[in-house]
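Enquirer: Sequence and predicted structure below; questions after.
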Amino acid sequence: MKTLYGIQYLRAFAALAVVVFHAAEKVGEHFAIGAAGVDVFFVISGFIMWVISDRRPMSPQQFLFDRVRRIAPSYWLVTAVMIVGAVVGLFPNLKLTASHIIASLFFVPMRSPSNGEIWPVLVQGWTLNFEIFFYVLFAGALFLPRNWRLGFLSLAFGGFFAFGLIFQPTSPALHTYTRPIILEFLGGVFLAELWLRRWIAGTSLGLACVGASLSGFAAIFLIGADFDEAICGPLAMALVYGMVSLEADGSIGRVPLLTYLGDASYSIYLWHTLAISVIVKIAGFAGLSSAPTVVASVIGGTILGTAAYEFVEKPFRKMFSRTGSKQGALARRPS
């Protein structure tokens, strides 16, 4: 799939927004709108999955295998670091149980023994519970002919959403899988279909979409409104649609730093809270105020994330890529 630089830049900014959100939260400040980076990620996820499946046909099994080997190894490693840290006393507020650890490793939503929230051991891993759910439904669509898939996904996601509205389930799994936020992935799929059909806006409308989205996010921040996926989801969709429209019109070029941060966004997302925790403790001993602490935390979290991208994520990708290639060669070898 050809690199879409607009998507890469959005991935970079979404990851950094989440880093700022967690850094501010750690020192008692508020940057709630930074959590909307997750909404952007979910829309982008649906967009990318649909485009990839259209450009590179694959079996449902291969799709799931590729996605799990893409996200699981790094996540498992960070989770292991969190567990070890909790055992040796670095995270005194983190309570561990065997069932919660197992559920976390296998992307099963479960209430945390630490605070009762539906969070895994690594808190930001809650989004991966959603992603695995998205991938399973998407893999189901791959069993069908191309022209039936969009309808299947619409019925599947719409059905789960409707179930949640009607029955309001309280079990962790059903509560997770029926939240309105799941529709953001479906929204990304619809945007991808528009993009593949070349039903995209021109430069003026693309700029208007981006401007309206950013203005909406800014308004939410300025008035101090609560994070609400019913508002942030459509704003994220407008942002993605505007960016891909501008790129199709030749209005977006390659910016190396942002492209790199987009590549590293997953590792930044996974690892940044570890750096933030350490930096906030050091800043507390040094008597730093909240503003420089947040700045240092954002920088430290981003640096740790990019280091993890280079020394963890990329080596894992190479290792599993070689393994996948060998398995494919064996499968093609005549008996």
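Expert: Sure, I can see it. Residues are numbered from 1 along each chain as shown.
Enquirer: Every contact and neighbour count from this point should use C-alpha atoms.
Expert: Noted.
Enquirer: So which bits of stretch 290-301 are buried?
Expert: For stretch 290-301, the neighbour count (16 or more other C-alpha atoms under 10 Å) marks S290, T293, V294, A296, S297, V298, I299, G300, G301 as buried.
Enquirer: Leaving out the residues flanking it, which one is nearest to the last one?
Expert: Translated: G301. In this structure, G301 finds its nearest non-sequential neighbour in H272, 4.0 Å apart by C-alpha to C-alpha, 6 or more residues apart in numbering.
Enquirer: Might one say that the one you found is in contact with T306?
Expert: No: H272 is beyond contact range of T306, at 9.4 Å (criterion: C-alpha atoms under 8 Å).
Enquirer: Looking at those two, which is more packed in?
Expert: Legend: neighbour count by other C-alpha atoms under 10 Å for H272 and T306, higher for H272 (29 against 24).
Enquirer: Structure two is appended below for comparative analysis:
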Amino acid sequence: MLYSIQALRAIAASAVALRHSMYFVDASSTAAFPVSNYISGLGSAGVHIFFVVSGFIMMWTNQDGSSNWRSFLRKRFSRIYPSYWLIAALSIPAALYLGAQLPDTAEKWFGAFFLLPEGASSLIFVGWTLAYEVYFYLLFALALALGLPAFYRVLWLTVFFVASIFVGVFLLPPSLGFMGLPKLATSVLLLEFAAGAWIGWMATRGFKVTTGGASAMILIAVAGFGLSLWLGYKQYPSVILWGIPSILLVIGCVSLEARGVGQRFFQWLSPLGDSSYALYLIHAILIPLFLAFIPQLDHLGLFAFLTLSFVIFLINIFISHLYFLYVERRLVRMSNQLLAEKTRARRRSQ
């Protein structure tokens, strides 16, 4: 385990959850807080940190070329789907209670169930990012199935992503569509997974930036995120404004840990990194549900707005961590055991 990566997962999930806490409180209030809501929009950068971290983790946990693609898919399936299905199922009665719209076509229900581009956000609105994760995992599994060594695995993924983006920009007819896949498969956001995979590959080879260089990268990353507020993050490609700082942040944090710097801070945040997936899913349901039980927020001042947003955010962290400790870990373990047993049974029958 790299504590720095777990800490980054905690920061990314918390940024997204805090952003949505402030957004929904603002939407539920008769007062308006445009400046605070705009600043909180920076929390969406957590998605970009997640994508870079995901690419890193896949290379870090599958360092050699002998990794079994079946085992890889089994572990990824168990990590993503059982918990998602449980929370998505709970979101249905929540949506009915809140009067929110449910998927209105069989295609969207199917997409929501399997986290396909078309419909991935229909039950849990942050599900669109999970569709990207699933797509990346499938391509990574293909690289493993081809028996590519680590370096060529990352190279193949990078070339494939660049080629896909080129096709999408210059060759793909705008009218072409199948479950939203063309739009996802040609997205520049996929380059963030590739960047994370390259960082992971370098880390497995012992590459690390000097302590001063790593600290500078982190400061530049923080400054870059802040600069996006001044430039107007809605006016420029997020893969540049938030993707590049995310890459620098991952390199800097991993290098610091490799040099034994910042260990206490990374270890302190690490438990929240463990429950980051739970927080990412649960907050999308709990925040609007929680606000539904609060009377109309009339004449809400700025201090009350910020306080309520932060309290709701902390409640989500607490509930998500309990869910991880007592539900999610068991679901992952049970799914892994069940799928492994089915694999062994199939081999015995052959």
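Expert: Received it, and whenever you're ready, just let me know what you need. Small disclaimer: the values here were computed from a predicted structure and weren't measured.
Enquirer: about what we covered before: tell me which residues touch the residue nearest to G301 of structure 1, please.
Expert: V19, G300, G301, T302, L304, G305 (C-alpha atoms under 8 Å, 6 or more residues apart in numbering).
Enquirer: what do you get for H48 of structure 2?
Expert: Taking C-alpha under 8 Å, 6+ apart, we find H48 of structure 2 in contact with L189, E192, V239, W242, G243, S246.
Enquirer: can you rerun that using 6 Å?
Expert: H48 of structure 2 makes contacts with G243, as judged by C-alpha atoms under 6 Å, 6 or more residues apart in numbering.
Enquirer: Mind reading off the mean deviation between the helix or strand that contains it and structure 1?
Expert: Using DSSP states H and E, H48 of structure 2 sits in helix 45-60. Helix 45-60 of structure 2, aligned to structure 1 and superposed, deviates on average by 0.6 Å (mean C-alpha distance after the TM-score superposition for structure 1).
Enquirer: in structure 1, what residues pair with that helix?
Expert: Alignment note (TM-score structural alignment): helix 45-60 of structure 2 is matched to residues 36-51 of structure 1.
Enquirer: can you give me the helices for structure 1?
Expert: 5-26, 37-55, 60-87, 98-105, 126-141, 146-167, 172-177, 183-196, 203-223, 229-248, 256-263, 265-286, 290-308, 314-332 (DSSP state H).
Enquirer: Could you tell me the angle between the fourth one and helix 126-141?
Expert: Angle of helix 98-105 of structure 1 versus helix 126-141, following axes from the mean of the first three to the mean of the last three C-alpha atoms, to 10 degrees, is 60 degrees.
Enquirer: Kindly report the same for the longest one.
Expert: Put simply, helix 60-87 of structure 1 runs at 170 degrees to helix 126-141, going by the same axes, to 10 degrees.
Enquirer: Next, the angle helix 290-308 makes with helix 60-87 of structure 1.
Expert: Between helix 60-87 of structure 1 and helix 290-308, the angle comes out at 130 degrees (the same axes, to 10 degrees).
Enquirer: just how off-centre is helix 60-87 of structure 1 within its chain?
Expert: Between the centre of helix 60-87 of structure 1 and the centre of its chain there are 14 Å (C-alpha atoms, centre = their mean, to the nearest Å).
Enquirer: again, but for the shortest one
Expert: Centroid separation for helix 172-177 of structure 1 versus its chain: 18 Å, with C-alpha atoms, centre = their mean.
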